[in-house]
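# Please find the sequence and the predicted model below.
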Amino acid sequence: MLTRISSVDHVESKEVAFSSTFQIGDSSIINAFSRALAVQREAEIFFGDEGNFPSYPVFKKPLPLPIIDEPMNMVRHNLSPIIKVNNISLNAVAFSSVLHIGNSKHISLEVRIKHIRQLLPERH
């Protein structure tokens, strides 16, 4: 793992939600997973089968991960062992995202959202 030190004087976040991570310090593995149904309706009509995640293909399909097999050479010259930040200010960390201050070895993030709009039939 990397050996640099992260230093932040002040962090302000109004909200951390929905399978998100606010990590201070080094980590070996961060896994975040979130799934959501977003239903927008013109009228309050409920069919009774809402919220059944397995019935939507978007939640079943495997995610294609690219295979990285190309050779890579890297030379790093860190003049200072400290990464210094004065201030971090943000509104929200949400939906399987990460605010991480420190070093990480492996990070895997996933969010799947099914948006549904239910509109009333047009009247002519």
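Noted; the coordinates are in hand.
# CA only for contacts and neighbour counts going forward, please
Will do.
# could you show me where the strands are in this protein, in order?
Taking DSSP state E, the strands of the chain run over residues 5-17, 21-24, 27-41, 82-94, 98-101, 104-118.
# need the ones you listed in CSV with distance to residue 56, can you?
Formatted as CSV, the strands of the chain follow (distance: least, Cα to Cα, whole Å):
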stretch, distance to residue 56
strand 5-17, 23
strand 21-24, 27
strand 27-41, 10
strand 82-94, 22
strand 98-101, 26
strand 104-118, 8
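# For residue 63, find the nearest of those.
Ranking the strands of the chain by proximity to residue 63 (Cα to Cα) places strand 104-118 first, at 9.0 Å.
# Turn the strands of the chain into JSON lines, including mean neighbour count and distance to residue 73.
Compiled in JSON lines, these are given as follows (neighbours: other Cα atoms under 10 Å; distance: least, Cα to Cα, whole Å):
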{"stretch": "strand 5-17", "mean neighbour count": "13", "distance to residue 73": "24"}
{"stretch": "strand 21-24", "mean neighbour count": "15", "distance to residue 73": "29"}
{"stretch": "strand 27-41", "mean neighbour count": "14", "distance to residue 73": "23"}
{"stretch": "strand 82-94", "mean neighbour count": "13", "distance to residue 73": "23"}
{"stretch": "strand 98-101", "mean neighbour count": "18", "distance to residue 73": "26"}
{"stretch": "strand 104-118", "mean neighbour count": "13", "distance to residue 73": "18"}
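# take the one below as the second:
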Amino acid sequence: MPVRSSVVDNIHLTTLLFSSVFNIGDVENIASRANVLVVQHTKQFFFLDEYPFLSFPIFSEPLHFQLGEPGHSVQTFHVNPVIHVGNLSIIGTSASAVIQIGSLVNGVFDSRVKHIRHIENIENVKNMETKNLMPKDV
């Protein structure tokens, strides 16, 4: 891998979450993985271990990806060995995202999200809204 310098004048990054990577400079390998289980209720009640994480097949299925064909190689020549970034403004990244300024040889990224919503009968919800009984964060 040819070595290059990475220069960044200004970065504003608000949020970096859940197995995300922020890297300036060349890197050989990045592996980023996030398994997320989200449960929402219309009412504010939760039970510990209500949903066992490993009971969902999405989190135990093998990662399917295809590597480049063996025997093929790429050669590059950079006239300017400097990567220059002026201003970079990012609101946020989440769930295995990568922000990379520089070269990356190998990257494996896996983000799996299971989102469960328990919504009551819509008429009950409308009645709660009318009577101002809905929780503020629903």
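Sure, I can see it. These figures come from a predicted structure and were not determined experimentally.
# now what about the TM-score between them?
A TM-score of 0.81 describes the superposed chains when it is computed by TM-score structural alignment, normalised by the length of the first structure; 124 aligned residues with a Cα RMSD of 2.5 Å.
# Spell out for me which residue occupies the centre of the second structure.
residue 95 (2.1 Å; Cα atoms, centre = their mean).
# that older thread, nearest to residue 59 of the first structure, of the strands of the first structure?
Using Cα to Cα, the strands of the first structure put strand 104-118 closest to residue 59 of the first structure, at 6.6 Å.
# in the second structure, what residues pair with that closest one?
In the comparison with the second structure, strand 104-118 of the first structure aligns to the range 104-118 (TM-score structural alignment).
# And for stretch 18-33 of the first structure?
Going by TM-score structural alignment: stretch 18-33 of the first structure matches residues 18-33.
# What is the distance between that stretch and the centre of its chain?
Relative to the mean C-alpha coordinate of its chain, stretch 18-33 of the second structure is positioned 12 Å out (Cα atoms, centre = their mean, to the nearest Å).
# Could you do stretch 109-128 of the second structure as well?
On the basis of Cα atoms, centre = their mean, stretch 109-128 of the second structure sits 21 Å off its chain's mean C-alpha point.
# now for that stretch, what's the gap between its first and last residues?
42 Å (Cα to Cα, to the nearest Å).
# Pull the residues that contact that stretch.
31-42, 58-59, 63, 95-97, 134 (Cα atoms under 8 Å, 6 or more residues apart in numbering).
# what does stretch 13-25 of the first structure give?
32-34, 89-103.
# what does stretch 94-102 of the first structure give?
5-8, 15-27, 32-34, 93, 109-111.
# again, only using 7 Å
Applying Cα atoms under 7 Å, 6 or more residues apart in numbering, the external contacts of stretch 94-102 of the first structure come out as 5-6, 16-26, 32-34, 93, 109-111.
# how far apart are the match of strand 104-118 of the first structure and its match in the first structure?
Stretch 104-118 of the second structure: mean distance to aligned residues in the first structure after superposition is 1.1 Å, counting by mean Cα distance after the TM-score superposition for the first structure.
# Which residue is the nearest non-sequential neighbour of residue 90 of the first structure?
Excluding the flanking residues, the one nearest residue 90 of the first structure by Cα to Cα, 6 or more residues apart in numbering is residue 13, at 5.1 Å.
# State the distance from the one you found to residue 88 of the first structure.
From residue 13 of the first structure across to residue 88 of the first structure, the span is 8 Å (Cα to Cα).
# swap in residue 110 of the first structure?
24 Å.
# residues in contact with residue 80 of the second structure?
Counting by Cα under 7 Å, 6+ apart, there are no residues that residue 80 of the second structure touches.
# any idea how far it lies from residue 4 of the second structure?
Taking Cα to Cα, one finds residue 80 of the second structure at 9 Å from residue 4 of the second structure.
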